[in-house]
Structure formats: structure tokens, C-alpha cells
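Asker: Just the structure for this:
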Amino acid sequence: MVASLALMTGLTACSSGGGADEDAPLEDSYVVATDTSFVPFEFKEGGEYVGFDIDLINAIADEAGFKVDLKTTNFDGIIPGLQTGTFDIAIAGITIKPERAEKVDFSDPYYKSGLRIGVPVDNEDITSVEDLAGKNIATRLGSTSADYINNNIDGAKAQTFEQLDQAYLAVQNGTSDAILYDAPNVAYYIKTKGEDSLKMVGDLLEAQDYGIAMAQGNENLVKAVNEALATIKENGTYDEIYKKWFGEAPPSE
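Answerer: Sure thing, here's the model as predicted:
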């Protein structure tokens, strides 16, 4: 009988360790993945990672009561890293899409974006998305804009790059005809680095919501992040961060 009880206890202990615990308490810290070149959301400046997303996740962590262990990776490695447990949380201008939501959990939306076209300043032939048909279009590897090019622009070739600077340089040196990417990033790049060489054309395409991605299975973490996000929106912290990086108050919802 003693041997049987010991065996049953051992089996119970082994079985309790498998799978994610939806009711797990919050940890003291979480590994948070971000990209390194999505200005003004996350980028490196003076040896430190800065940007809208960086300030936002730190404010959420302070409110929720956990510390951020920041790790950087290429954008296309973020969701696989969440799936394998390399990362717990990710914030990198990640558009909430149904196919992504099958692989990771998302917070409530924290930023509404869309896609914009950037072309050389002397280009008069491309003024709208219709003019991109059959063109070589630079964008970031693994992005929703790459999907948009492949699925919506006839005959166009999506030229994808791991680093966004490479995509912009491809347009500047004539390797690509245009860049199609997230509107705030295109605007910020042209304002700060490409003012004399690039311009934006056309309308805002594909309105998108950004969300904070989390490894599946921890409902308490998702709840804590959402509650903290709601609190910093209510107490003005979110508005302060938004104005710091975009120069104006966020649009009213």
C-alpha cells in the first residue's frame, strides 16, 4: 500500500508540470522581446533602447508590478520566440491579426496605425497604391505590409529586409521603386533621415491595431497587462508618452 501511494504521488507530481497554467500568479519579471529598428517605437540611441513601445511597456510593468527583462530580435523571430517560450511578452508595433492570434495572446489595442507609401522625392509616377502595380516594393520581412503587397498589388514584388534601414536605403539607391510600411515609421524616417530624398504619397491604407503579444496560456498576465494599460490611459501617463514621441495628443477614440 505504501509503495502504491508513493507511485500515485509521483505520477500526480509529474502530470501537474505539463502545459501552461492559466491561473498562474504574476512573476517578478518577464522576458520582453522587441525589435531594434522600428522608429519611433523602438530603436537604439546612446547605447540604450528607447521609443514609444519601450516607454509604454515600462509604464505597464510599473503599474502591474513586474520588471522588464528586455531582449531584442528581428521582427520575424518574435512570434516563434513566444511560441517556444524564449520570450514571455513582445511589443514591437505588432499588428493584431487573426492568424497571429491563433499562435499568441494579445492585449487590448494600444495604437491605431496603417500603411503608407514612400517614394523618391523626384518620383512623379507613383502617387497612389494603384501606381505600385508591377513595381519592386521594399518592406520588412514578416510584416503585414509584405502580406498586403503580395495579396493586393498586381504584379508587384515584395522586396523584404530584416532591418528597416535597409528597406529605405533600397528606395534611396534605386533598387526598389517604393517602400510600403507602417505609417508612423515612414513619416518618422522621412522627417529625421530621408527628408531630402523621400516623400510620402497616397492615402492611409489598411487601418491596423497594434497589440502587446504574450505567450499563450497565462490569462492572469493578459488581464494584468490590460488592466495596467487601461489605468495609464485613464491617469494621463499614456498621453504623456504619446506626445513625447509623436508631438501631439493621441486621437480621441
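
Asker: C-alpha from now on. contacts and neighbour counts both.
Answerer: Will do.

Asker: Which elements pack onto the longest strand belonging to the chain?
Answerer: In the chain, taking DSSP state E as the definition, the longest strand is strand 198-210. On a contact count with 3 or more CA pairs under 8 Å, 6 or more residues apart in numbering; DSSP states H and E, strand 198-210 meets strand 111-120, helix 183-192.

Asker: how about a cut-off of 7 Å?
Answerer: strand 111-120 (3 or more CA pairs under 7 Å, 6 or more residues apart in numbering; DSSP states H and E).

Asker: List the contacts of the strand it packs on.
Answerer: With contact meaning CA atoms under 7 Å, 6 or more residues apart in numbering, strand 111-120 is reached by 171-172, 177-183, 186, 197-210.

Asker: same question, stretch 169-177
Answerer: 119, 120, 135, 136, 137, 138, 178, 179, 197.

Asker: Just the terminal-to-terminal distance for that stretch.
Answerer: 11 Å (CA to CA, to the nearest Å).

Asker: now swap in stretch 156-174 and tell me
Answerer: End-to-end for stretch 156-174, by CA to CA: 16 Å.

Asker: now the strands for the chain?
Answerer: For the chain, the strands defined by DSSP E occupy 29-34, 37-38, 42-45, 48-50, 67-72, 89-90, 105-106, 111-120, 136-140, 157-161, 178-182, 198-210, 213-214.

Asker: Let's see this one next, to set against the first:
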Amino acid sequence: MKKLLIVSMFFFALILLAACGSDEGTDNASNGEEGSEDLLTQLKEEGTVTVGFANEAPYAYQEDGELKGAAVDIAQAVFKEMGIEKVESKLADFGQLIPGLNAGKFDVITAGMAIKPDRCENADFGAPEMQYGEGLIVQKGNPLDIHSYADIAANPDITVSVMAGATEVEFLKQMGVSEDQIQTASDIPGTFSAVASGRADATTGTEMTVKMALKSAGNDKLEFVEDFEQPDIDGIPSYGAAAFHLDNDKLREAYNEQLAKLKEDGTVKKLLEANGFSAEGNSVPADITTEAICSGEIK
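Answerer: Model prediction:
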């Protein structure tokens, strides 16, 4: 009986050790760093990466079934250097990009998304790829001589049309534009219509978005203000970057490594310019880092 008890205790100890070993293995497998290394390896082996994007030219958009845009071109160039040739795209509403990333629908987001401290809590941004500010559209000839938000604030008779829910509403208010000067429309074509018909004197939005929208609209009653003075407020300029799942450190680091090389050899500037951006004005200064933006040091 005594021998039987000892043998039973021995086997129980073995089972307990095995169970502990199994738990440790499970924890390691779910560890973010190891999981990210597995994803990087998987993408390289498959040669395919899935990217989430929102339809907003010229950052990332779909045309004739093909994914295009500055953010797309930069991402494709980077992944090619990483040995990942094929980019599969998935369209999503802008507000669903980070949730989709965290749900595993995408391996990466490439939409020129602005790095912001609150977004940094839910996604890991790569190094900044582009910078951009605001743009202003006025009636042809700029009859009221508007070149800044300050000009709008200084003349209470000027009205500006803005897409409902856009950040520009708060930007205008911060620059002293009164609420009764601000109209809203459901979309960018609606704001253009307001200015072209004389119901508003100007409209504003993200620089390249309104510039490209005007080009597509072909409305000869309107013009883009080339010498627009960017407002000196938090959030301007914005810095766009690819974004990764919080657990995918290895993938993000590998991406950043190749991105740095493409910045250094001038490829990123060429890709920006090819998509209508300014090679100099929209390139990110070397001292701007994702860490500084996420921490709020750069606003």
C-alpha cells in the first residue's frame, strides 16, 4: 500500500509539472513580441500583406478596382523591400480602420492616418511618412482676399462652409471665427456647391483632400488658395503614417527600417510628388518622431 501511494504521488507530480509547462507555452505563444515575429515571418513566407484603407484621394483610394494613393505607394514600396510583393486591400470607413486592425481584419492600415495621442493608445504607428495641413477653396479670383482663417475671423460678413463633423469646425473656432459664420454641409461636394452659388464665401478641409476634390469636380467658379497661411494651433500640421496592431512590434520595426532607407534615398519624396503632394512641403522633417507625437510633445 505504501509503495502504491508513493507511485501515485510520483505520477501526480509529473502531471502537475506537465500542466505547468503547458501553461507556460501558452503564455509565450500569446506574447505580443513572439506573435508579431510569427506574423512577420508568415507575411514573408506568403508574400502577401492585407492593408486596410479609407477611400480618400490622394492618400489611399480605389480607382477602377486598383488601390492607389501616396500612402499606398509608400507602403507597397516598403513591403517590396521587405520581400512582400503582393498587397491585398480592404476598404473600410475611416472610423473603422483601427477597430478592424485590432479585430485582425488587416495586417496594417495605410491611409495617411494622422498620428494622435489617443490613437496611439489603440494602434502602433510607424514612422511618419508625410505631413499635411489645411486647405482653402474660394470663389474664382478670391474677391474677398481670403488667405487664412484669421482673415475669416477678422471679417464677420465672411461665411465658410465645412463638412459636418470635420475637425475644421473646431480649428476655425480656435482661430476666432464665430459660430454664425460657419455653415455645414453633408459632404465636400456640398461645401463646393455652397461657395459656387454664393451661399458661402469659402470652404476648408484637409489640404490635399480639397485640392484633389476640386480638380476632380472641374468647377471653374472656384479656386484653391495656393498661399493659404496654415493656422498656428494644435493638430496642424498633421503627420500621417501606417499603423499596426499593438502586438506587432517586429512587423512595425521591420517596416520602419525599410521606410528609413526609402526616405534617405529620396524614394518617399518621389512617391509623394507623383501623387500631387509637394516633395518638400509634405515631407516630414527628420526631427519629427512618432514617439514625440504620441506623447504630446509635438502637437
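
Asker: Please produce CSV containing the contacts of stretch 169-177 of structure 1, extended by distance to residue 44 of structure 1 and neighbour count.
Answerer: Listed next are the contacts of stretch 169-177 of structure 1 as CSV, based on distance: CA to CA, whole Å; neighbours: other CA atoms under 10 Å:
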residue, distance to residue 44 of structure 1, neighbour count
119, 25, 25
120, 26, 23
135, 32, 17
136, 29, 21
137, 26, 28
138, 22, 30
178, 25, 29
179, 22, 31
197, 23, 14
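
Asker: Now do the same contact list for the residue nearest to residue 146 of structure 2 when sequence neighbours are not counted.
Answerer: Residue nearest to residue 146 of structure 2 in three dimensions, not counting chain neighbours: residue 152, with 6.9 Å by CA to CA, 6 or more residues apart in numbering. Counting by CA under 7 Å, 6+ apart, residue 152 of structure 2 makes contact with 146, 158, 177.

Asker: go with 8 Å
Answerer: 146, 158, 159, 160, 177 (CA atoms under 8 Å, 6 or more residues apart in numbering).

Asker: from those residues, which two are the most distant?
Answerer: With CA to CA as the measure, no two of those lie farther apart than 146 and 177, at 13.1 Å.

Asker: rewinding a little: of all the strands of structure 1, which one is nearest residue 10 of structure 1?
Answerer: strand 29-34 (30.1 Å).

Asker: Could you work out the most separated pair of the contacts of stretch 169-177 of structure 1?
Answerer: The most widely separated members of these, counting by CA to CA, are 135 and 197 (18.9 Å).

Asker: and stretch 268-280 of structure 2, how far from the chain's centre?
Answerer: From the chain centre to the centre of stretch 268-280 of structure 2 is a distance of 17 Å (CA atoms, centre = their mean, to the nearest Å).

Asker: What of stretch 21-35 of structure 1?
Answerer: For stretch 21-35 of structure 1, the separation from the chain centroid amounts to 17 Å (computed by CA atoms, centre = their mean).

Asker: With stretch 199-214 of structure 2 instead?
Answerer: Relative to its chain's centre, stretch 199-214 of structure 2 lies at 19 Å (CA atoms, centre = their mean).

Asker: buried stuff in it?
Answerer: Neighbour-count burial for stretch 199-214 of structure 2 flags 200-214 (criterion: 16 or more other CA atoms under 10 Å).

Asker: Closest to residue 267 of structure 2 out of the residues you listed?
Answerer: Proximity of these to residue 267 of structure 2 was ranked by CA to CA; the top entry is residue 208 with 19.8 Å.

Asker: Grab the nearest non-local neighbour of the closest one.
Answerer: residue 58 (6.7 Å).

Asker: Can you give me the distance of the one you found to residue 175 of structure 2?
Answerer: Taking CA to CA, one finds residue 58 of structure 2 at 27 Å from residue 175 of structure 2.

Asker: what about residue 97 of structure 1, how many neighbours?
Answerer: Close neighbours of residue 97 of structure 1, defined as other CA atoms under 10 Å, add up to 14.

Asker: And residue 165 of structure 1, by the same measure?
Answerer: Using other CA under 10 Å, residue 165 of structure 1 is surrounded by 16 other residues.

Asker: same deal with residue 20 of structure 2?
Answerer: Count around residue 20 of structure 2 with other CA under 10 Å applied: 12.

Asker: again, but for the one 3 residues further on
Answerer: Residue 23 of structure 2 is surrounded by 12 other residues when neighbours are defined as other CA under 10 Å.

Asker: Next up, the contacts around it.
Answerer: For residue 23 of structure 2, the contact set (CA under 8 Å, 6+ apart) is empty.

Asker: Tell me which residue of structure 1 lines up with it.
Answerer: Under the alignment by TM-score structural alignment, residue 23 of structure 2 pairs with residue 11 in structure 1.
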